[in-house]
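**Q** here's my sequence, what's the structure:
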Amino acid sequence: MAQTPGLEHPHDADRLLQLVDTVLGELRPGARLHAGLDSQLDRDLGLDSLARVELLARVEREFAVQLPSDVLGNARTPRDVLAAMAVAGYTPSPTAHDDARLAVPAHVAGLPDEARGLVDVLDWHVRRHPERTHVTFYRQPDATETLSYAQLAEAARGIAGVLSAAGVQPGACVALMLPSGPDFFRCFFGILMAGAVPVPMYPPSRPAQLEDHLNRQAGILRNCEARVLITFDTVRPLARMLIGLSPSLRTVLTLADLDGPSMTPTPTADDALALIQYTSGSTGDPKGVMLSHRNLLANIRAWGRATGLGSTDVAVSWLPLYHDMGLIGAWLGSLYHGCPLVLMSPLDFLARPERWLWAIHRHRGTVTAAPNFAFELCVKRLADKTLDGLDLSSWRLAANGAEPVNADTLDRFAQTFARYGLRPEALAPVYGLAEATVGLCVPPPGRGVRVDRVASEAMRSRGLAEPVAEGADALRFVACGPPLPEHRVRVVDSAGRALPERRVGRLEFSGPSATRGYYRNPAASARLFDGDWLVTGDYAYLADGEVYITGREKDLIIRGGRNFYPYDLEQLVGELDGVRKGCVVVFGVVDTQAVDERLVVVAETREADAGRRAALEQRIAGAAVEQIGIPPDVVVLAPPHAVLKTSSGKLRRAAVREAYLNGTLGTATRPTWVQVARLQLASAAGRLAGTIRRVRELGYGAWVWAVFWLLAPLAALAIFTLPSLGARWRVTHWLARAFQWLSACPMTVSGLEHLPAGPVLFVANHASYADGLVLGAALPMPVAFVAKGEFKHNRVMRPLFERMGAHFVARFDSRQGVEDVKTMGAIARQAPPLLFFAEGTFGSSPGLRGFRLGAFQIATQQGLPVVPVAIAGSRRILPSGSWRPRRGPLSITLGAPIEPQGEGWHDMLRLRDAVRRAILVNCGEPDAGDG
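**A** All right, here's what the predicted structure looks like:
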């Protein structure tokens, strides 16, 4: 872009620094702080993300330029801003947005109601309208990229092939660290089509918090044991450090690595994991919410019914895709209902919130979702602007959730944008949580905002939501609506007893969207459940069947016999001169010498003068008395960045409380190079440990093969020289047991007492080439393996198999297969008994496949009982596609013989199903059906 005329470096540098000083002066009146070109915006000047948004907005107005959106995340100093100004273009006039509006999307008949998983949903759309636009992504304000259903499916199949070739096993976790955009969608479905589980992670954003960020992501990787991370080139050097910080991570792939041949999607059951959504937490105890395909589809369908979502709707979102509201609420909900999704980067919204509104205008957007701060930012930045031509009349549902909903914000938003056609009844406060997939409560569409005014004293002292009239001393709470269809909520006291309406207690819920727990975190999972109900961690009350959230359970403060939450006081203190807005935390600390908690207020400030700091403390104490009637016990004036926040900007109150208690609150942020050096050192140590671990694994594999080639000649010698099958079997049985013992794979065998004395058939599952050896070690008497016909043409294996009594059957020649079954039937009553691998083959995907009918036809025709044999663990010790043995436990379970009930077709099917059920119970793998 051309440089704006008149933008001369020395002159404009002075003007820019004056502008920065002005913003600093407004944030901290009286502070003696002046910016230099190389001052760090966050570390030196204390400008958080919202303050930088305000600064860049003023730069654009002052210099009549339009800065790229990525300046918000990339500019670290005023010099960086100056460099961006030098290549920026003119600010377009407001009328430049007033272009032709797009047509309403075409109606799609039906919904994928029979789909059992997300891949089925995508297939449903591809079969009906492959070229229909699914996503429109704004890469630049005037440049979009579209993605159709067919394009998404085609790209995902190729990515699935690459992941499968990289060793990703079905059911394994794959970490996904990508910014919002079509590449995220392609990779997400590529992971699903490979049968794996996506784990979204957010990319690093602030250099000042780099070390904390990567340590938190490493905690997630350690918990989910992801072996592969998909990321983008910009952060690949940082992402590679995670290999040393998380032992399981082996491979970091970028988009350029994901171009490969397509593969057929791996089938998955509806109760299989479709997503692990990690909530904000500590690095040592990450909580990954397990969501199955059934959970996701139940929530999406219930949300669609409650809000009337359909294919002619248009969703417009800037929410990050690593967050459940953006990932599930905006994207997957749009995918299911066939309504187009218009997406932009979160940075685009933060830099210019009007882009969100103009996208609603141009695409005739009907539904959106955003946290409360987004609506507040629109009011703050746009209330005094003239947005000529903007038309918001198509907007029918503006869901406000993911953080406490402020009634004043909603009122201001409705008043500000009414002149552009926004109907106030479109605003909808909603409630949800990751443990409920995403959404749990929503008001009726078009109802508008309902605010409940309750007596403050009754609420704080008795937990009673007693309605009061206008003008009285009141607290205000916003109705979040009733629970979604097929979901229930209740409010209980500390003893778990249900409370009547308008009594505050712990909110619990149940329904098909409810998670089954936290991934590999049984302690946290146990705390999540109260019988059949899930604990939300929120306090609330019910009124007329609707939910009113009063606050987080962990944020509740008990002081002077009264209960209150920190939110209003934090907001009030944040408005005081000298305090950084949005950087205040209020919490309680248990005092062992007193009944009540001590009330602590932590407020960030740049104020250095002792007298002014003392005065600020007094003003904070006065604000507390005004708001809640009692002064704080402790006021901490902390430096910038002492108040910790999540990636989405939420206050981390528990982390701030912990830092206060252990004396690390406000510890100076390490320079970026120091953080990188510390991470490199920690990663190097982890890489060294990983190298040692891999050497041990390779050494173990070499040892196992050495033992095998030591014992194999002895087994071959016995097979070819011993005269009787019984003798051959006894020798090979003990050699197999010796091999199992020397391989350090513990084996348990149960059910040998079920072996009948007379003729019988054995049917086993098949998961690995190791199954023959495992059964040879487990079974004390000879069996005749029924092997695939390909071995008849192997000059080495055929004589060995024949000397051990094996028989061969054709798998792919139907006519020969029928003849083979007849031959097997003729000898089925002879010793040794036949043993069939009824699945016929095996693959890398865990799961018990469908059973072939040959063994069961023989059993019904000959009247032979069938002994189910369940092998567990063999797939892990020698996976398909790999000849490197792994150490692991083995289990062989022989079930009670199952007698055929007749000779007919249906008798044969019943026998097959009964045997398969018995094996499924003990094989330790999911039901893969006919997969």
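**Q** rest of the way, CA atoms for contacts and neighbours
**A** Fine.
**Q** in the chain, which residue is closest to the centre?
**A** By Cα atoms, centre = their mean, the mean C-alpha position of the chain lies nearest to Gln277, the distance being 2.5 Å.
**Q** surely it meets Pro286?
**A** No: the criterion here is Cα atoms under 8 Å, and Gln277 misses it with Pro286 at 10.4 Å.
**Q** what sits against the residue nearest to the centre of the chain?
**A** By Cα atoms under 8 Å, 6 or more residues apart in numbering, the residues touching Gln277 are Val199, Pro200, Gly288, Val289, Met290, Leu291, His323, Asp324, Ala434.
**Q** count of residues packed around the second one?
**A** In other words, Pro200. 25 (other Cα atoms under 10 Å).
**Q** ok, now which ones touch it?
**A** Ala175, Leu176, Met177, Ile276, Gln277, Tyr278, Leu321, Tyr322.
**Q** now the last one: closest residue in space that isn't a chain neighbour?
**A** Leaving out its chain neighbours, the residue that sits closest to Tyr322 by Cα to Cα, 6 or more residues apart in numbering is Pro200, at 5.0 Å.
**Q** please generate a structure for the following sequence too, so the two can be compared:
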Amino acid sequence: MTAATAIPSHPDDAGRRFAGFLDALPARTAWAAVARMAETHPHAAGLRVIERGGGEAVLTRADLATLATAGARALAAAGIVAGDRVVLALPASRLFLAFYLGAGASGVLPVVVAPPPVPVPAAARQHLADIARRADARSIIAEAATTAALAADGDGALADAPGARLAAADALLSAGLKAPMPVLGHDPHGIAHLQQTSGSTGSPKLAVVHHDRLAANLAQIGAAICATPADVSGDVLVSWLPLSHDMGLVGLNYALHWGIGMVLADTAEFLRNPMNWPGWMSRHRGTLSPAPNSAFQMCARLARLRPPRGLDLSGWRVALCGAEPVHARTLNGFAQAFGDHGFAPAALRPVYGLAEATLAVAIPPVGGCVVDRIDADRLAEGGRAVAAGDTVARHLDAVTLGPAVPGAGLRITGTDGRDLPDRQVGEIEIFSPAAVQGYWLDPAESARLYRPDGWLRTGDLGYLANGQLHVTGRAKDLLILGGRNFTPAQIEDVAEAAADAAVTPSVIAVGLTDETIGTEALHLLLDTRLGPEDARPVIAQAIRDALHEAFGLTGIGTHWIAAGLIPRTPSGKIQRFRCREIVAARLADRQQSTPARTPPTKTAPTNGRITG
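**A** I've put the predicted structure just below:
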């Protein structure tokens, strides 16, 4: 397999900026960064950790080094050595930092997963077992209550992953207190961690992230959001994102590698009250913070319902929005809701990335939410993103996600692998020194990841306009309705706007083959939180009317579903293939429950709508 491992050869400004930031990066591994800062600035504040329950701990640089060595000793005392894999199912906490940093210092390969609730649901138990099997892990390290719940059906291990022993993190640390110190190192070419992919189109895979490729992406991010390497030092990163997600884990590494201040909050504290996020930004003078579209939407809605007091967001200079489809109305709404509190619209940076690129692929060089207004019919009929004038009846606003990060390249290819021109939709491919080599113990999928010339296939659809990326959806999720191509995001954006959705995603669009019409039929799963039961027929009709007006679509099936029943990946992304299974099952049940009837001699006109 050929992989992109070098800086693109053309000495353009972006390549030079990347090289300058990579040379300025203080360390190439997390442990090297922690050890260096502990030696040079032992008493300087390193991280403020806001743990589950709201308790806060301020860790100096020396404290971080102490935690790392304690974690390394605990792993060694448990017989876990360099090259072994461990699954870390811990919330953001000092325990997590000890084992994540300790693993990196001793050459152990961590796989970070979301800590399951207690009691542990069957789906979460199965996911843990699946990840442990895929990684061939030696141990699953979690909090004591979690390990006790997981061990209920096994002898110190999960029944479906007997090779991975369950271990309570605090007990491991205690057992390692008197253990000898293992040899610590920081091979910049070794493996940093195994990162779960999203799993939105199938079972998640484990991308192999090496230290040098992680360092390359951290340099790319720095070069994209800072004018000079010296500017990085002035940032304070605030993150509550799950550490099991690439955006959360790379964010932690960004702070550690660059030696900047960070507020690391457990995700549960954001979910308990999303307004904690702007509160942390204000209280700790945060300058940099990433989040998905849904988080910006939740906070904007809550701020409109109950305007906050005493916030000062004037220091927030970069608000990265990615990990899921980005909607312009969401970001504009956030800027309006918090504008009176000092938040500048120019801070917004809609971005694109994926685990296979370590994280960041495209980041706008300047802030603000910019959209490309395109002709909806031309996009559906020919895959061309033609700029829409004022006379175009149906249009879409595609959010501009910026050019490739410095040192990387972007191209759009057709189904034959050939480059496509500007404004033609095709598969997004990248060339980057941060691109991973492949997936753990999965040579077949690893081989499919790259083109022979070293460009990585993302599986995402989009187009370039003057070098700026616009993402339209996933290739596997493409909907072909009446001979026209649509992505779910196009349809969902219009539908959620028509329903005045307070949460997103709250509409999931899937296509099912309808043999009677010889093509796919559009079906929508509608989150019951869109409205009370008596209002749902009106909401569904408003959505159908909006989709007919925007795209000329008819015969749309609607199916209401409780939020907790929507299939999601552990990182919260929608699993569309399982949504299709739900719709197919509902249609089959409905067909079986409908008694056979003799067809009438006259057929009344029908609009083909299906509701449920």
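**Q** superposed, how do the two chains score by TM?
**A** TM-score for the superposed chains, counting by TM-score structural alignment, normalised by the length of structure 2: 0.83, backed by 555 aligned residues with a Cα RMSD of 3.2 Å.
**Q** aligned partner of the residue nearest to Tyr322 of structure 1 in structure 2?
**A** Taking TM-score structural alignment, the alignment pairs Pro200 of structure 1 with Val112 from structure 2.
**Q** gap between its match and Ala360 of structure 2?
**A** 19 Å (Cα to Cα, to the nearest Å).
**Q** Ala542 of structure 2 now?
**A** 37 Å.
**Q** between those two, tell me which one has more neighbours.
**A** Neighbours per residue, other Cα under 10 Å: of Ala542 of structure 2 and Ala360, the larger number sits with Ala360, 26 against 16.
**Q** quick check: Met193 of structure 1 touching Cys187?
**A** No: under the criterion of Cα under 8 Å, Met193 of structure 1 is not in contact with Cys187, lying 9.7 Å apart.
**Q** hey, what's in contact with both of those two?
**A** What both Met193 of structure 1 and Cys187 touch, as defined by Cα under 8 Å, 6+ apart, is the set Ala156.
**Q** just the element for the residue mapped onto Leu524 of structure 2 from structure 1, please.
**A** Here Leu524 of structure 2 is matched to Val601 in structure 1, going by TM-score structural alignment. In the assignment (DSSP states H and E), Val601 of structure 1 maps to strand 597-604.
**Q** mind listing what the counterpart of Cys441 of structure 1 in structure 2 touches?
**A** Here Cys441 of structure 1 is matched to Ala362 in structure 2, going by TM-score structural alignment. Ala362 of structure 2 is in contact with Val351, Tyr352, Gly353, Leu401, Gly402, Pro403, Ala404, Val405, Leu469, counting by Cα under 8 Å, 6+ apart.
**Q** so which of those persist in structure 1?
**A** Counting by both residues aligned by TM-score structural alignment, their matches' Cα atoms under 8 Å, structure 1 reproduces these contacts from those: Val351, Tyr352, Gly353, Leu401, Gly402, Pro403, Ala404, Val405, Leu469.
**Q** so where do the helices sit in the stretch 251-400 of structure 1?
**A** Assigned by DSSP state H, counting those that start in this stretch, the helices in the stretch 251-400 of structure 1 fall at 293-307, 324, 333-337, 346-351, 354-363, 372-382.
**Q** for those helices, which one sits closest to Thr732 of structure 1?
**A** For Thr732 of structure 1, the closest of the helices of the stretch 251-400 of structure 1 is helix 293-307, at 45.8 Å, according to Cα to Cα.
**Q** how about the longest helix along structure 1, aligned to which bit of structure 2?
**A** If you go by DSSP state H, structure 1 has its longest helix at helix 672-721. Against structure 2, there is no aligned range for helix 672-721 of structure 1 (TM-score structural alignment).
**Q** let me see the ranges of the strands in the stretch 401-550 of structure 1.
**A** 427-429, 431-432, 439-441, 451-455, 474-478, 488-492, 505-510, 529-530, 533-543, 546-552 (DSSP state E, counting those that start in this stretch).
**Q** the fourth one: which residues count as buried?
**A** Within strand 451-455 of structure 1, the residues that qualify as buried are Asp452, Arg453, Val454, Ala455, counting by 16 or more other Cα atoms under 10 Å.
**Q** can you find the partner of the last one in structure 2?
**A** Meaning Ala455 of structure 1. By TM-score structural alignment, Ala455 of structure 1 lines up with Asp375.
**Q** residues contacting its match?
**A** Ala385, Val386, Ala387, Ala388, Val392, Arg394, His395, Leu396.
**Q** make TSV from these and add neighbour count and distance to Leu302 of structure 2 to it.
**A** Compiled in TSV, the contacts of Asp375 of structure 2 are given as follows (neighbours: other Cα atoms under 10 Å; distance: Cα to Cα, whole Å):
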residue	neighbour count	distance to Leu302 of structure 2
Ala385	26	35
Val386	19	36
Ala387	17	35
Ala388	18	34
Val392	12	35
Arg394	15	32
His395	22	30
Leu396	21	27
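**Q** now render those residues as a markdown table, adding distance to Thr146 of structure 2.
**A** Below are the contacts of Asp375 of structure 2 laid out as a markdown table (distance: Cα to Cα, whole Å):
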| residue | distance to Thr146 of structure 2 |
| --- | --- |
| Ala385 | 49 |
| Val386 | 53 |
| Ala387 | 53 |
| Ala388 | 54 |
| Val392 | 56 |
| Arg394 | 52 |
| His395 | 50 |
| Leu396 | 46 |
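**Q** any idea which of the residues you listed is closest to Gly55 of structure 2?
**A** The closest of these, once distances to Gly55 of structure 2 are taken by Cα to Cα, is Leu396, at 44.9 Å.
**Q** separation between the residue mapped onto the closest one from structure 1 and Ala543 of structure 1?
**A** By TM-score structural alignment, Leu396 of structure 2 lines up with Leu475 in structure 1. Separation of Leu475 of structure 1 from Ala543 of structure 1 (Cα to Cα): 15 Å.
**Q** that'll do, ta.
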